[in-house]
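1. return a 3D structure for these sequence lines:
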Amino acid sequence: MEDNAPGHIHHYHDYPRERLGISKLIWPANSPDLNPIERIWMEMKDSIKNQLEIGADFTAAAVRHSIVNEWRNYPVDKINQHVLSMSRRIEACIADNGRNNFNF
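-> Purely as a prediction, here's the structure:
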C-alpha cells in the first residue's frame, strides 16, 4: 500500500515487488491511511517517547537503542491483530464514503 507520496513513486521501489510477483494496490492520494504499520509506528513512538521522558537520555545512541528495543519487543500477536483488522477498517472506510471518520 503506497499513497503516491514522492518517496513512494520512484521506479526502483517497484523492482523488489516485481521480483516477488507482488501486485501494487492502487491507492489514491489523500486517502485515509489504512496501512496497519501506521498504527504500529504510532504505538511504538508513544512508548519510545515515554521511555525517553523517563530516562531523559537524548543521545543518538540512546534513541537508537530505544527504537531497536521497541521493535524487537513489539508483540507479533499485536502485529497480526492490526493486519487482520484490515478488512474491517476498509469496510468502515467504505461505509464512511471514503472518509476517515472512524476509529480503529
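
2. from here on, just use CA atoms for contacts and neighbour counts.
-> OK.

3. longest single helix anywhere in this protein?
-> Using DSSP state H to define each element, the chain has its longest helix at helix 36-55.

4. immediately after that helix, which helix or strand?
-> Downstream of helix 36-55, the next assigned helix or strand under DSSP states H and E is helix 60-73.

5. contacts for that following helix next, please.
-> 44, 47-48, 51-52, 57 (Cα atoms under 8 Å, 6 or more residues apart in numbering).

6. cool, stretch 89-104 as well?
-> 31-34.

7. run the last query once more with 7 Å
-> 32, 34 (Cα atoms under 7 Å, 6 or more residues apart in numbering).

8. ok, back up a step: between the contacts of helix 60-73, which is nearest Leu84?
-> Nearest to Leu84 among the contacts of helix 60-73: Met44, at 18.8 Å, using Cα to Cα.

9. neighbours around the closest residue to the closest one other than its chain neighbours, how many?
-> Nearest non-adjacent residue to Met44, counting by Cα to Cα, 6 or more residues apart in numbering: Glu70, 6.5 Å away. Glu70 sits with 17 neighbouring residues when counted by other Cα atoms under 10 Å.

10. helices or strands up against the longest helix of the chain?
-> Packing contacts for helix 36-55, counted by 3 or more Cα pairs under 7 Å, 6 or more residues apart in numbering; DSSP states H and E, involve helix 60-73.

11. after the helix it packs on, which helix or strand is next?
-> Per DSSP H and E, the helix or strand that comes after helix 60-73 is helix 76-84.

12. packing partners of that next one?
-> Helix 76-84 is packed against no helix or strand, with contacts defined by 3+ Cα pairs under 7 Å, 6+ apart.

13. to compare with the earlier structure, here is another sequence to fold:
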Amino acid sequence: MEQWRIFPGAAGRPKLPQECSDNSSRRSQKTPQQHPKNCRPHLPQLRSVSHYVWLKSNTAFQKKNITPTVKYGGGSVMVWGCSAASGPGRFAVINGTMNSAVYQKILKENVWPFVCDLKLKRTWVLQQDNDPKHTSKSTSEWLKKNKMKTLEWPSQSPDLNPIEMLWHDLKKVVHARKPSNVAELQQFCKDEWAKIPPQRCNRLSASYGKRLIAVVAAKGGPTSY
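-> From the prediction side, this is the model:
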C-alpha cells in the first residue's frame, strides 16, 4: 500500500517536506480512482530548506537530478479516498491495521455508494494499485463476486495516477490550517477533501493523454506530472 504523509505545522515554523513515495487512467467518469494514504503530523523543530542547483536545459527530470524522497516519524492517520472525472468521491479514515478484510469493507461502504451517486452503469472500472491487500486471493474473489471490474495496472506508476495531484492539493491546504494534533488532522483532511472542485478532477482526467505521452517519452522514468 502506498504511503503518503502530511506534515502540518504544530507550533512555530511549519515545514513543507518532500513527498514520501512507495510503490504506488485515461480517467473518466466511469473510472473511480482510489488510494489509501498515510497522513502524519511533523516534528515542529524541523525547518523548511530550499536547495538551488544549476542544470542543463530539459534535464530537470532525469533520474540523476532527482533527490530521493524521505520518511519521517511521528503519529499518523491513514485515509482512503476515491475520485472520478465528475469530482471527488468518498473519503474514509482507516483505524487500526489495514488488511484485505478492512480493504474490502472500505470498498463495500464507499465505492458502491459513490458509483450510485454518479449514476454510473455497469461499464465503470475501478483503478487500484498492486498493493498485496488489493490483489490478495480473498480481495480478488470479493471483487469478482461483487462485479467490480478493475483496470490492469503496473507495479509502480505514480506518473499515471491523476489522483496523486488531489493528494498533493490536500496536503497543501491541510498544512496551511496547521493542525496541532491527530484529531484535527483527521477532521481537516475530511473538510478539505469535500471542498475539492469537480473542475479540478475533470482537468486531471482530461490531461491523462499527455501523461501517457510523457511517460512513454521518458521510457518509464520520471516526468513533470
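
14. give the buried residues for the longest helix of structure 1.
-> The neighbour-count check on helix 36-55 of structure 1 (16 or more other Cα atoms under 10 Å) flags 36, 40, 44, 48 as buried.

15. distance from the chain centre to it, please.
-> Relative to the centre of its chain, helix 36-55 of structure 1 is centred 12 Å away, using Cα atoms, centre = their mean, to the nearest Å.

16. same check, this time on stretch 75-87 of structure 1
-> 11 Å.

17. what does it correspond to over in structure 2?
-> Using TM-score structural alignment, stretch 75-87 of structure 1 corresponds to residues 197-209 of structure 2.

18. what helix or strand does Gln34 of structure 2 sit in?
-> strand 33-39.

19. any idea which element Thr139 of structure 2 lies in?
-> Taking DSSP H and E as the criterion, Thr139 of structure 2 maps to helix 137-145.

20. packing partners of that helix?
-> Of the remaining helices and strands, none touches helix 137-145 of structure 2 by 3+ Cα pairs under 7 Å, 6+ apart.

21. residues making contact with it?
-> Residues outside helix 137-145 of structure 2 that contact it (Cα under 7 Å, 6+ apart): 100, 104.

22. output the buried residues of helix 36-55 of structure 1 in CSV; the columns should cover distance to Ser85 of structure 1.
-> Converted to CSV, the buried residues of helix 36-55 of structure 1 look like this (distance: Cα to Cα, whole Å):
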residue, distance to Ser85 of structure 1
Pro36, 8
Ile40, 13
Met44, 18
Ile48, 24
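
23. quick check, nearest of the residues you listed to Asn4 of structure 1?
-> Of the buried residues of helix 36-55 of structure 1, the one sitting nearest to Asn4 of structure 1 (Cα to Cα) turns out to be Pro36, at 17.0 Å.

24. if I look at that closest one, how far off is Asp57 of structure 1?
-> 30 Å (Cα to Cα, to the nearest Å).

25. which bit of structure 1 covers the longest helix anywhere in structure 2?
-> Ranked by number of residues, the top helix in structure 2 under DSSP H is helix 100-118. Helix 100-118 of structure 2 corresponds to no residues in structure 1, going by TM-score structural alignment.

26. ok and that helix relative to strand 33-39, angle-wise?
-> 130 degrees (axes from the mean of the first three to the mean of the last three Cα atoms, to 10 degrees).

27. how about residues contacting helix 100-118 of structure 2?
-> Contacts of helix 100-118 of structure 2 (Cα under 7 Å, 6+ apart): 89-90, 133-134, 139.

28. to which residue of structure 2 is Ile9 of structure 1 aligned?
-> So, by TM-score structural alignment, Ile9 of structure 1 is matched to Thr135.

29. quick one on the thing from earlier: if you rank the contacts of helix 100-118 of structure 2 by neighbours, which is first?
-> Neighbour max across the contacts of helix 100-118 of structure 2 (other Cα under 10 Å) = Gly89, 24 neighbours.

30. shouldn't that residue be within a strand?
-> Yes. According to DSSP: H, G, I helix; E, B strand; the rest coil, Gly89 of structure 2 belongs to a strand.
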